[in-house]
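Student: With the sequence up front, the predicted model follows.
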Amino acid sequence: MSNVTPFVLPARAAAQVVFDRAELNAILNIYGRLVAAGEWRDYAIAMDRDAAVFSCFRRASERPEAQVVKRPALRNKQGMFALIGEGGAVLKRGHELSSVLAPLERRLMKLVEA
C-alpha cells in the first residue's frame, strides 16, 4: 500500500518574454494619460518566446500607432527596449524603458503661454 509513484514533469516549455510589473506600470501610466488626452483608445499585449509587444491603437480597427517592444536577446547590443512607430520604423531604442518612452512623454507636454 505504500507504493510511491514518481511524478514526471513535462519537458520545460520555452520561456516566454513578458513585461515585469514595473515596466508594465510605466507603459500603462503613459497609455492612460494619452487615453485621457484623447489620442489612444485601445491596446494589445503580445508575448512570445522572442519578444513582448505592447501596441497602442487610435482605433481598434487600425494598425498600431506605437509599439513598445522588449527583446532580451538584444540586451547587450542595442538595448532590449524599442519604440516602433506606425509605419514600422524604430523611433527609439535603448537599455532603459524610461528613455525609450521619452518621445511619448513629449506628446503630453503642452506649451502654456504666460
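Tutor: Here it is on my side, so go on.
Student: can we go C-alpha only for contacts and neighbour counts from here?
Tutor: Will do.
Student: I'd say residue 40 and residue 58 touch.
Tutor: Yes - Residue 40 is within contact range of residue 58, at 4.4 Å (criterion: Cα atoms under 8 Å).
Student: Show me which of those two is the more surrounded one.
Tutor: Counted by other Cα atoms under 10 Å, residue 40 and residue 58 do not tie: residue 40 has more neighbours, with 20 against 17.
Student: Next, the contact list for the more buried one, please.
Tutor: 31, 34, 56-59 (Cα atoms under 8 Å, 6 or more residues apart in numbering).
Student: Next up, a structure to set beside the first:
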Amino acid sequence: MNIVNGTAFGTDGRSYDQVTFHRTELSAILQVYGRMVAAGVCKDYGISHLRDCAIFCMFRRTAETPLYRVEKHPRLAEKQGMYRVLGMDGRILKRGQDLKVVLQVVERKLIRIVKD
C-alpha cells in the first residue's frame, strides 16, 4: 500500500474505500490478544474497518467498554505514526510507526497482571 497525501492507494493506483489491517499487522495484534486471553484478562474482541481508520478492540467482557483499542490511521503516517494504542479511558498510551513497538505497552501491562 502506498500513502500519498493521507490517502491510501493500492498497487493498481486505485484508492481504498476503507482502511484495513494487513495480515502481518493482524497477526501481531492477535498474538498479544491471545496472551491476554490465556492470562484471563480478555474474553472478546471487535474489529472495525472504517473509511479513515481501522480499529481492533480488546474487551474484558462483551458488554463493557474496551480495555485497549489498537488503531491504524494511514493519514498520520508521516506525522505522529500510523498506529496507536488507547486505554479504557480514551488516553493514548503509545503511538508510532512500528506496530510491534506500539503493542509493547500492552505487553508490559500484561506482565504486571500475571506477576501479581
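Tutor: Here it is on my side, so go on. Owing to the predicted nature of the structure, the values given are computational and were not obtained by experimental measurement.
Student: Alignment lookup: residue 110 of structure 2 to structure 1.
Tutor: Using TM-score structural alignment, the equivalent of residue 110 of structure 2 in structure 1 is residue 108.
Student: From residue 86 of structure 2, how far out is the residue positioned nearest the centre of structure 2?
Tutor: Most central in structure 2 under Cα atoms, centre = their mean is residue 70, positioned 2.2 Å from the mean C-alpha point. Per Cα to Cα, to the nearest Å, residue 70 of structure 2 is found 7 Å from residue 86 of structure 2.
Student: Any idea how many residues pack against the aligned residue in structure 1 for residue 99 of structure 2?
Tutor: Under the alignment (TM-score structural alignment), residue 99 of structure 2 pairs with residue 97 of structure 1. Residues near residue 97 of structure 1, counting by other Cα under 10 Å, number 21.
Student: So residue 97 of structure 1 is in contact with residue 83, correct?
Tutor: No - under the criterion of Cα under 8 Å, residue 97 of structure 1 is not in contact with residue 83, lying 9.4 Å apart.
Student: returning to that earlier point: let me know the distance separating the match of residue 99 of structure 2 from residue 28 of structure 1.
Tutor: Separation of residue 97 of structure 1 from residue 28 of structure 1 (Cα to Cα): 12 Å.
Student: So which residues of structure 2 form strands?
Tutor: Listed in chain order, the strands of structure 2 (DSSP state E) span 2-4, 7-9, 44-49, 54-59, 68-72, 83-86, 92-96.
Student: Check which helices and strands the last one is in contact with.
Tutor: Okay, so that is strand 92-96 of structure 2. In terms of contacts (3 or more Cα pairs under 8 Å, 6 or more residues apart in numbering; DSSP states H and E), strand 92-96 of structure 2 is packed against strand 83-86, helix 99-115.
Student: quick one: the longest one to strand 68-72, angle?
Tutor: With axes from the mean of the first three to the mean of the last three Cα atoms, to 10 degrees defining the directions, helix 99-115 of structure 2 sits at 170 degrees from strand 68-72.
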